[in-house]
Structures are given as C-alpha cells and as structure tokens.
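Asks: I need the structure of the sequence given here:
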Amino acid sequence: MEVFLKTEDEINLMRRANQLVGATLAELGKHIKPGISTLQLDTIAEEFIRDHGAIPTFKGFPNPFGEPFPGSICTSVNNIVVHGVPDEKTILKDGDIISIDCGTLLDGYNGDSCYTFCVGEVAPEVKHLLKTTKESLYLGIEQAVAGKHLGDIGAAVQEHCENEGYGVIRELAGHGIGKEMHEKPQVPNYGHRGNGMSLKAGMCIAIEPMITMGDRQIWLLPDKWGIITRDGKPAAHFEHTIAIREGKAEILSTFEEIEKLEGDIY
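Replies: As a prediction, the model looks like this:
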C-alpha cells in the first residue's frame, strides 16, 4: 500500500484548500433553513468555490458504476448517511438534519470536510446524536499522531459512539488525501488499539465518523449514490482533513465559522 507523505509546502497548499471548504460550509450554514432546496444549496456552494479560484471536486466524480456525481456537494438529509444528490424536490423542513460533504481542488491539492447541520428546531435526541458524532471525530483526531496506528483512531470513534448506543457504519471509511481526493490508506471508524498501519508524520488523512441513531445496517438508494439507514433512523456525519505530526495532529479544515453561526445548539 503506497502512502504519500506530504512536505510542509504541500501541507500549506492543502491547508488553503481545506480552509476554503470550511468557508464554503459556513456560507451554506447561512442559508440552511426551512424552505430551501438542496439544489439551491448546491448552486450556492459551486459559485462560492469557483469564485475563490477552486474546483468543486465532487462534481463529475464517478461512483463504482462509472456514473458521474451531478452535484458540487453531497446533501444527505435525515436517514441518508452520505452521498445524497442535491435536487429541487428535496426541500428542507423544520426538524431536519442535513450532512453537507464538500470537497475543493485548489492549486493541485484537495480539501474535504463534512458537517451535519440542524434545520430549525431539532429533537433533543437527534441533537445528542450530532453532539456524540462530532465528539468522536475529535477523539479520533487525538489518536492521530506519529507512532500510533489506524486502529487507535477507529477504536476511539467506535467506543465513544457505541457507548451511547449508536451504530458505527463499517462499509464506509475515511481516507488519505492530497493530490487525489481519495488516497491510501482507508481510515475506518472502528478497530482495535495498536492494530493497523503505523501513522507517520506527513500523512494527510480525512477522518469522518458516520454514525446512526439505530442499527448500523445500510442500503444503497436506486440513484446509486445515496446511502441510507435500513431502519430509517437519522445518521450524522462529521469530517476533518488533518496532517499527522510527531505530536498533536494539525486540523487543516475548520468548523470555526460554522460554530459561530450556530451558537451553542447542543
């Protein structure tokens, strides 16, 4: 398995791409409210990304069936875990949650991040799912230091979420990232401490817990993109791109502007 370690110059370029993803998600956060369609959000995202000199990486990205993704962002509402296709028919309503996954290609390097937003007033038990999933992301990042293992990241996510009774999806994982949006290695959200590939300084990976309120079993939608929970219960998805260091990992993407908009919703 070939893993590309990044130089400081490359990490600087990746930081710029990832900061743009964070800015795009924050811009979308201003528009997320009952009555807006996921296609409208997609249009806002594409214009914002291109206006900042970047390309929306997801647009045209092929699925395993060779079909290009039609949108610039993934808009996954409620029980759609990931890869929701933006369309004019999906109108957000009060009480929904929406996971927006966004990627940019800027100066030859990729940014990738996801945030699950509340639409209007969301049920407390759903907010708790979001809070727990977001916490698990940061617990995973704490383990992402040189000398540890991929299993340390997965175990931290899995333990935190399963302790709350939530499902941890096995079929989907985080990934390496750099010049390509998806590079080696895969970064599962489950595992055993001390197992898996040893982490090295200069590795850049996207850690992305995908957590369900109920059973962890999933289905693929007929559009061959959206992946939903089999039991119809909500799912949350948070993602950061990070650079692994000798000490604490550096988070290259950002939720800072989103969190300023949201306030203390959990």
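Asks: CA only for contacts and neighbour counts going forward, please
Replies: OK.
Asks: can you map out the helices along the stretch 151-266 of the chain?
Replies: Along the stretch 151-266 of the chain, the segments classed as helices by DSSP state H, counting those that start in this stretch run 256-262.
Asks: can you show me the strands along it?
Replies: With strands called from DSSP state E, counting those that start in this stretch, the stretch 151-266 of the chain shows them at 167-168, 174-176, 183-187, 204-207, 210-212, 218-220, 227-229, 235-237, 240-243, 250-251.
Asks: and those strands: which comes nearest residue 11?
Replies: strand 240-243 (7.3 Å; C-alpha to C-alpha).
Asks: need the strands of the stretch 151-266 of the chain in JSON lines with mean neighbour count, can you?
Replies: Putting these into JSON lines (neighbours: other C-alpha atoms under 10 Å) gives the following:
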{"stretch": "strand 167-168", "mean neighbour count": "23"}
{"stretch": "strand 174-176", "mean neighbour count": "22"}
{"stretch": "strand 183-187", "mean neighbour count": "19"}
{"stretch": "strand 204-207", "mean neighbour count": "29"}
{"stretch": "strand 210-212", "mean neighbour count": "30"}
{"stretch": "strand 218-220", "mean neighbour count": "16"}
{"stretch": "strand 227-229", "mean neighbour count": "23"}
{"stretch": "strand 235-237", "mean neighbour count": "30"}
{"stretch": "strand 240-243", "mean neighbour count": "27"}
{"stretch": "strand 250-251", "mean neighbour count": "18"}
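Asks: select, out of those, the one closest to residue 49.
Replies: Per C-alpha to C-alpha, nearest to residue 49 of the strands of the stretch 151-266 of the chain: strand 240-243, 17.5 Å.
Asks: give me the element residue 144 is part of.
Replies: If you go by DSSP states H and E, residue 144 is not part of any helix or strand.
Asks: that one reaches residue 153, doesn't it?
Replies: Yes - if you go by C-alpha atoms under 8 Å, residue 144 and residue 153 touch, sitting 6.3 Å apart.
Asks: kindly present the strands of the stretch 151-266 of the chain as JSON lines, with separate columns for distance to residue 44.
Replies: As requested, the strands of the stretch 151-266 of the chain are arranged in JSON lines below (distance: least, C-alpha to C-alpha, whole Å):
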{"stretch": "strand 167-168", "distance to residue 44": "31"}
{"stretch": "strand 174-176", "distance to residue 44": "26"}
{"stretch": "strand 183-187", "distance to residue 44": "28"}
{"stretch": "strand 204-207", "distance to residue 44": "24"}
{"stretch": "strand 210-212", "distance to residue 44": "25"}
{"stretch": "strand 218-220", "distance to residue 44": "27"}
{"stretch": "strand 227-229", "distance to residue 44": "24"}
{"stretch": "strand 235-237", "distance to residue 44": "21"}
{"stretch": "strand 240-243", "distance to residue 44": "21"}
{"stretch": "strand 250-251", "distance to residue 44": "25"}
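Asks: now the second one, please; I'll put the structures next to each other:
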Amino acid sequence: MFNSSFLRWGDFMSDKLGRNEECWCGSGQKYKKCHASIEEKIKSYAAKGYAIPDRSLLKNQKQIEGIRGSSKINIALLDYIGDFVVEGVTTEELDRLIYNKTKELGGIPATLNYEGYQKSSCISVNDIVCHGVPSRGVRLRNGDIVNIDVSTLYKGFYSDSSRMFCIGEVSVEKRKLVTVAKECTELGVQEVKPWGFLGDVGQAVNDHAKKNGYTVVKEIGGHGIGEKFHEDPWVGYVSKRGTGMLLVPGLIFTVEPMINMGKAGIVLDQNDGWTVYTADGKPSAQWEKTVLVTDTGCEILTY
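Replies: Okay, the predicted model is just below:
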C-alpha cells in the first residue's frame, strides 16, 4: 500500500454515550462494561497530543471472527502454493493455481479486478519490490528469490499475507536478505502491543535492516484491513519509537516491510502501472503478517 495523505485518525470521543447505553461496537454489552475504560485511556493520550485511531478502525468481535475465517483460507493458500514454487514454473501458472484453490476454499482473490488489477496474486522476483504481475513470460530460474503475496475475500472479510521462496541454489547473499527480511517482520510484530505506537514497529524494523547493511523502502508500507482490502492506518517502517498512531485493542493491520539489498530507492513500471522495482536493480525481499492488537499483546492472524 502506497503512502498517501489521508485522515488517519479522528475525534474518538466525539460520539459520547451514557455508561448504561449499549456500546457503539456492537458487542451488546453496556458501554461501561465494554469500551468505556479503553476510551478514557485513549482520551488521556489524545490530551497529550498523540495520534489516536477513530472508532471505525477498531474491530468488534463479529468482525474479528470474520477476519479470522478469511485468514485461515489465506494461510492455506500459501501452504498449498509452496509445493509448486519450483524452477521452470511460470508466475502465470502459479497465479492460476492460487485462483483455483481460492475458489475451491470458498473465497475470492481480493486482488482480482482490484483497481483494474487482473491477477489473483502478486508475485515478485529478485529486484521486484512488490506488486509483480504474474505472466506467462516470467519463468522461475535457479537462484531466484520470490515473494508470493495472496489476499482473500471471504464472507465479506479480507485477509492478506506473503512469504518468500528460494529457487534451487540461491546465493549466500540472497539467502541472507530473505532471512533478515523475515527477522525484520518478526521484530516489528513483537512491537505490536496495546498502548504502544506504530512508530515502535517501524523503528524495530529499520534498526535491524540497517544493522545488517540493508535499507527499508519508505514509500510503500502496511495497511489496516478488515471489511475493506485497504483501510487506515498506513504503516511505515522508517518511523521513530513513540510516534505514530496509538495501538489500541481491536486495531488490525499488516506488518510487511520491504527490505532492499542496495539503496532504498524504487521505480514504478510505467507499462503495467503496478510492478515496483528497486532503482539500483539489486534484490528485495518481503514477508507479510496481519496482526490484531489485543488487550495483552497481539494475535497473528496470517503468516
């Protein structure tokens, strides 16, 4: 998801409820037993000038269960496609397998016809940072590193995740990039906890990438997800600890940093309007997980 200017948070407390009224979240409980104490805590952060999420970004239990159901299919798709990611296969063939399996499991590929995109997945090879368009003309070769990104719509709820795959005899340098990219994602996820900040996630990612001599793509990041494919907040990975949106129970978003072996610069393919390459032609790697902020930490919904 590209960074753009949009309203990422609102006046959370603007629609005040009586303590004995039904909670706005749809839980059926009284406000005082549901979100009242959470909102008082949010209000204290807002008073100090911190960015807070709008109520609309916090998922209720019904929505969370729906996203969990979609996520199960999403995970199953990546488990399934791994057996077919081998030397000689085309990215178009992999995309067709993903489409057929998604339909078999009762889902819909979320990328298919999304803003004009014509494929059921994004498959990014070597120096493609993200949004690689599957093609009959792209055949996986020995030594390639590949990101497969699948997104699923199931019973009105979206899920999203990606994994890296190594084809045959991959160089030590590329394998290290894939490993460190995974570590960056995992370290970012470890920072997802209630009353932390999105900036905590970004700093953990960026620090680890820099420690290993890599760079982090600035312009593209993670996103909220649930009843829409892309929701607020936008999640960047070159941020500072203690900044960005306050993490509140019920918030769901992806952690998906793009780690470059070379410089952080990127270029967009002007022919297809989707594929993003590293500007210097060096490899890039990415893993994606979707996480739910809980009362005590986070729940990983996709991996």
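Asks: what range does stretch 212-232 of the second structure cover in the first structure?
Replies: Here stretch 212-232 of the second structure aligns to the first structure at residues 164-184, judged by TM-score structural alignment.
Asks: for stretch 151-171 of the second structure, same thing?
Replies: Going by TM-score structural alignment: stretch 151-171 of the second structure matches residues 103-123.
Asks: list the buried residues for that stretch?
Replies: Across stretch 103-123 of the first structure, burial judged by 16 or more other C-alpha atoms under 10 Å covers 103-106, 109-119.
Asks: who wins for proximity to residue 53 of the first structure among the strands of the stretch 151-266 of the first structure?
Replies: strand 240-243 (19.9 Å).
Asks: the closest one corresponds to what range in the second structure?
Replies: Going by TM-score structural alignment, strand 240-243 of the first structure lines up with residues 289-292 of the second structure.
Asks: check the mean deviation of the matching stretch from the first structure.
Replies: After superposition onto the first structure, stretch 289-292 of the second structure lies on average 0.6 Å away from the residues it aligns with, using mean C-alpha distance after the TM-score superposition for the first structure.
Asks: ok, and what's touching that stretch?
Replies: Stretch 289-292 of the second structure has contacts (C-alpha atoms under 8 Å, 6 or more residues apart in numbering) with 159-162, 185, 189, 192, 249-256, 298-303.
Asks: pull the longest helix from the first structure.
Replies: helix 8-29 (DSSP state H).
Asks: ok now stretch 97-111 of the second structure, how far from the chain's centre?
Replies: Put simply, stretch 97-111 of the second structure sits 19 Å off its chain's centre (C-alpha atoms, centre = their mean, to the nearest Å).
Asks: residues of that stretch that come out buried?
Replies: 97-99, 101-102, 107-111.
Asks: just the element for residue 164 of the second structure, please.
Replies: Assigned by DSSP H and E, residue 164 of the second structure falls in strand 157-166.
Asks: give me the mean distance between that strand and the first structure.
Replies: Strand 157-166 of the second structure sits 0.6 Å off on average (mean C-alpha distance after the TM-score superposition for the first structure).
Asks: so which elements touch that strand?
Replies: Applying 3 or more C-alpha pairs under 8 Å, 6 or more residues apart in numbering; DSSP states H and E, one finds that strand 157-166 of the second structure contacts helix 61-81, strand 145-154, strand 284-286, strand 289-293, strand 298-302.
Asks: what do you get if the cut-off is 6 Å, keeping everything else the same?
Replies: helix 61-81, strand 145-154 (3 or more C-alpha pairs under 6 Å, 6 or more residues apart in numbering; DSSP states H and E).
Asks: and the shortest one, how far from the chain's centre?
Replies: In this case it means strand 145-154 of the second structure. 10 Å.
Asks: could you do stretch 215-231 of the second structure as well?
Replies: 5 Å.
Asks: swap in stretch 194-208 of the second structure?
Replies: 14 Å.
Asks: cool, and stretch 202-214 of the second structure?
Replies: For stretch 202-214 of the second structure, the distance to the chain centre is 18 Å (C-alpha atoms, centre = their mean).
Asks: quick check: buried residues in it?
Replies: 202-209, 214.
Asks: the nearest residue to residue 174 of the first structure once chain neighbours are set aside: what's it in contact with?
Replies: Leaving out its chain neighbours, the residue that sits closest to residue 174 of the first structure by C-alpha to C-alpha, 6 or more residues apart in numbering is residue 187, at 4.4 Å. By C-alpha atoms under 6 Å, 6 or more residues apart in numbering, residue 187 of the first structure lies in contact with 173-175.
Asks: returning to that earlier point: list just the nearest of the buried residues of stretch 202-214 of the second structure to residue 141 of the second structure.
Replies: residue 214 (24.2 Å).
Asks: from residue 153 of the second structure, how far out is the closest one?
Replies: 34 Å (C-alpha to C-alpha, to the nearest Å).
Asks: what do you get for residue 173 of the second structure?
Replies: 36 Å.
Asks: what does residue 130 of the second structure give?
Replies: 20 Å.
Asks: mean shift of stretch 175-187 of the second structure relative to the first structure?
Replies: Overall, stretch 175-187 of the second structure averages 0.7 Å from its counterpart (mean C-alpha distance after the TM-score superposition for the first structure).
Asks: who's in contact with that stretch?
Replies: 205, 259, 285-287.
Asks: from the chain's centroid, how far away is stretch 177-190 of the second structure?
Replies: Taking C-alpha atoms, centre = their mean, one finds stretch 177-190 of the second structure lying 13 Å from the centre of the chain it belongs to.
Asks: pull out the buried residues from it.
Replies: 177-178, 180-189.
Asks: of these, which belong to strands?
Replies: Among these, DSSP state E puts none in strands.
Asks: and which of the residues you listed is nearest to residue 244 of the second structure?
Replies: Among those, and counting by C-alpha to C-alpha, the member closest to residue 244 of the second structure is residue 188, at 14.1 Å.
Asks: thank you, goodbye.
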